[in-house]
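In: Turn this into a model:
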Amino acid sequence: MNNVLKLSIFLLSFIFLSCKRPEIALKNKELKNFNLNNIFDTINASYINYEHFFSKISVESGFSKYSFKGTLKIRKDSMIWVSVVPMMGIEAARIVITNDSIKILNRIQNQAILKDMSSIKNYLGIDINYKTLQSLLLNELLFLDSTYEKNEFSLDPKKASNRFQLVQYTDKEFKNLSSKNDVLNHIFTVSNTNLRPSEIEIRNFSNSKNLKISYSEPSTTDSLQFPSSILINTVYDTAKIWININYLKVSILDSQDYKFSIPDGYKILN
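Out: Next up, the predicted model:
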């Protein structure tokens, strides 16, 4: 598999908006009056009610020292569609991710790669599903443990800051454990002003993996407030990989096409 396809899979494996609205600013002292259910409900209420997301993107990566431009489309809760254009405006790959499958057209080698979602876990060693990828891309809270409960989090207002943190361990007795296997630690740093995650960190103590996602301050484009970039850092033992996604043009549409078909003569790889 060439570098374009490797980077495409990696990008979309981690690939975690907000329309212009009156800002809901929370002061740290006001957080004391919020219980965790209220905090999560307020954050969720800040998510845009969209059906079709569109953006031109550029991507740089330390994974293969590769960069490309392309187009990202999302049909809410059902499909992530990406066109990869590394140079001269010629499409090198097209990727479609759904709740149960991954399809990649490698136009350079005339191949079609068909995988199920479990292949992401096998490839990266991280349990990621479609919802996780969508949340990462759209600046929403994301969880690698699907059984999380709101009451497992603790609220930590940051002093002299316009942010607060939500912290969770998947094992409530973590601090007293002699073994840290199978323990995940979620840390969400959230802006008091727009109630969007500014940083997400997920640590897996069983295999020393660390995923850190940093969102830039939101900018306004076509009446939408959305981060202009996402920086994704992963650490596994001594291996470090980073990806920076720049959003060049963001729009919410009533409809858009998601064309994907396998041309005659392409070799099918499973």
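In: C-alpha only now, for contacts and for neighbours.
Out: Will do.
In: what about the closest residue to residue 212 other than its chain neighbours, how many neighbours?
Out: Among residues not flanking residue 212 along the chain, residue 201 sits closest, at 4.4 Å (C-alpha to C-alpha, 6 or more residues apart in numbering). For residue 201, the count of nearby residues is 19 (other C-alpha atoms under 10 Å).
In: How about residue 195, nearest residue that isn't a chain neighbour?
Out: residue 43 (5.6 Å).
In: please give me the structure for this one as well, since I'd like to look at both together:
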Amino acid sequence: MFRNAPPPPQQDTVAIQPPLKKDSLAVPLPASSVDPKLNVDQIDFTYLVAKSKVSFKSKDQDINNANVNLRINKDSLIWLSVSGVGIEVARAIITRDSIVVLDKIHREYSVYSYPQLSQRFNFALNYDLVQSLVIGNLPLPQNPAQKIKNERDYLLLRQREGKVMVENYIGEENRKLKKLLVVEQPTKNTLKLDYEDFTTLNNFLFPYTSLITLDYQSGSDGHYYQTLLQIRHNKVELTEKNPGFPFNVPAKYRRR
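Out: The predicted structure follows:
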């Protein structure tokens, strides 16, 4: 689906069509600097409420067009309710410390820490990255000293944090993040993202469609895998009113 993929992944890896254009995000052309004071348009809010369709494909799971109710308390927590055939099948809450998932069909629950998930995918993950991917903001704060350059049809902002290199591809006209490439060194594991269907929402441009691809080499078996996530929002609201985040683990649920 994306360019410059790692060596061929395992056969249970899947892709979402259509593929993006063949030009590479990873190989920049010669670029010239633009106004260093240029600010990337960021979405600000207190609470976000959305009704969405989500598809998730990995070596272990295949979820197609699930109905998801999404609620976010900015910089604090993300709440998800997943429904299928008219009933809630799963619920999850993502906080700054962990992710808890309820499997309502099998009456089980799972708890994941970010270090655990980072080790599983061999890629550094944290709450701020997850939230930014969902709402379309920069995954790292913009530093005034960081230069923004012209790159084909985009403005390119390169950032680095520890072993992670981030390339933000920004629309020239609307100053919105359009594409994202995150590469972790020295593994070369990559996270790629493409935002589409921008719609005005409370004076902000909000991406109603996003495609996320994580290509990584497993730290346990050394094989290459691919995980894909597609989000299509049907309705999004930014509000000052707390929508509620009901979540509890029933006593009869077994921990996986």
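In: Mind checking the TM-score on these two?
Out: Overlay of the two chains. TM-score (TM-score structural alignment, normalised by the length of structure 2): 0.75; 216 aligned residues with a C-alpha RMSD of 2.6 Å.
In: The residue nearest to residue 212 of structure 1 matches what in structure 2?
Out: Mapped onto structure 2 by TM-score structural alignment, residue 201 of structure 1 lines up with residue 181.
In: my guess is that match is in a helix, correct?
Out: No. Residue 181 of structure 2: not assigned to a helix; according to DSSP: H, G, I helix; E, B strand; the rest coil it is strand.
In: For the stretch 1-150 of structure 2, just list every one of the strands.
Out: 47-57, 62-73, 77-84, 87-95, 98-103, 108-113, 148-151 (DSSP state E, counting those that start in this stretch).
In: any residues touching the third one, and which ones?
Out: Pointing back at strand 77-84 of structure 2 there. Contact with strand 77-84 of structure 2 is made by 66-72, 88-96, 131, 245, as judged by C-alpha atoms under 8 Å, 6 or more residues apart in numbering.
In: 6 Å instead?
Out: Strand 77-84 of structure 2 is contacted from outside by 67-72, 88-95, using C-alpha atoms under 6 Å, 6 or more residues apart in numbering.
In: Buried ones among the residues you listed?
Out: Among the contacts of strand 77-84 of structure 2, those scoring as buried are 67-72, 89-95 (criterion: 16 or more other C-alpha atoms under 10 Å).
In: Mind putting those residues into a markdown table with distance to residue 225 of structure 2?
Out: Listed next are those as a markdown table, based on distance: C-alpha to C-alpha, whole Å:
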| residue | distance to residue 225 of structure 2 |
| --- | --- |
| 67 | 26 |
| 68 | 25 |
| 69 | 28 |
| 70 | 27 |
| 71 | 30 |
| 72 | 29 |
| 89 | 26 |
| 90 | 25 |
| 91 | 26 |
| 92 | 24 |
| 93 | 26 |
| 94 | 24 |
| 95 | 26 |
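In: Determine which two of these are furthest apart.
Out: 67 and 95 (21.5 Å; C-alpha to C-alpha).
In: quick one: the residue nearest the centre of structure 2 from residue 217 of structure 2, how far?
Out: In structure 2, the centroid-proximal residue (C-alpha atoms, centre = their mean) is residue 133; its distance is 3.3 Å. Separation of residue 133 of structure 2 from residue 217 of structure 2 (C-alpha to C-alpha, to the nearest Å): 21 Å.
In: for residue 50 of structure 2, same thing?
Out: Using C-alpha to C-alpha, residue 50 of structure 2 is found at 33 Å from residue 217 of structure 2.
In: higher neighbour count, these two?
Out: residue 217 (22 against 17).
In: and residue 251 of structure 2, which of the strands of the stretch 1-150 of structure 2 is closest to it?
Out: Nearest of these (C-alpha to C-alpha): strand 108-113, 10.3 Å.
In: matching residues in structure 1 for that closest one?
Out: Strand 108-113 of structure 2 covers residues 111-116 of structure 1 once aligned (TM-score structural alignment).
In: So what does residue 241 of structure 1 match up with in structure 2?
Out: Aligned partner of residue 241 of structure 1 by TM-score structural alignment: residue 227.
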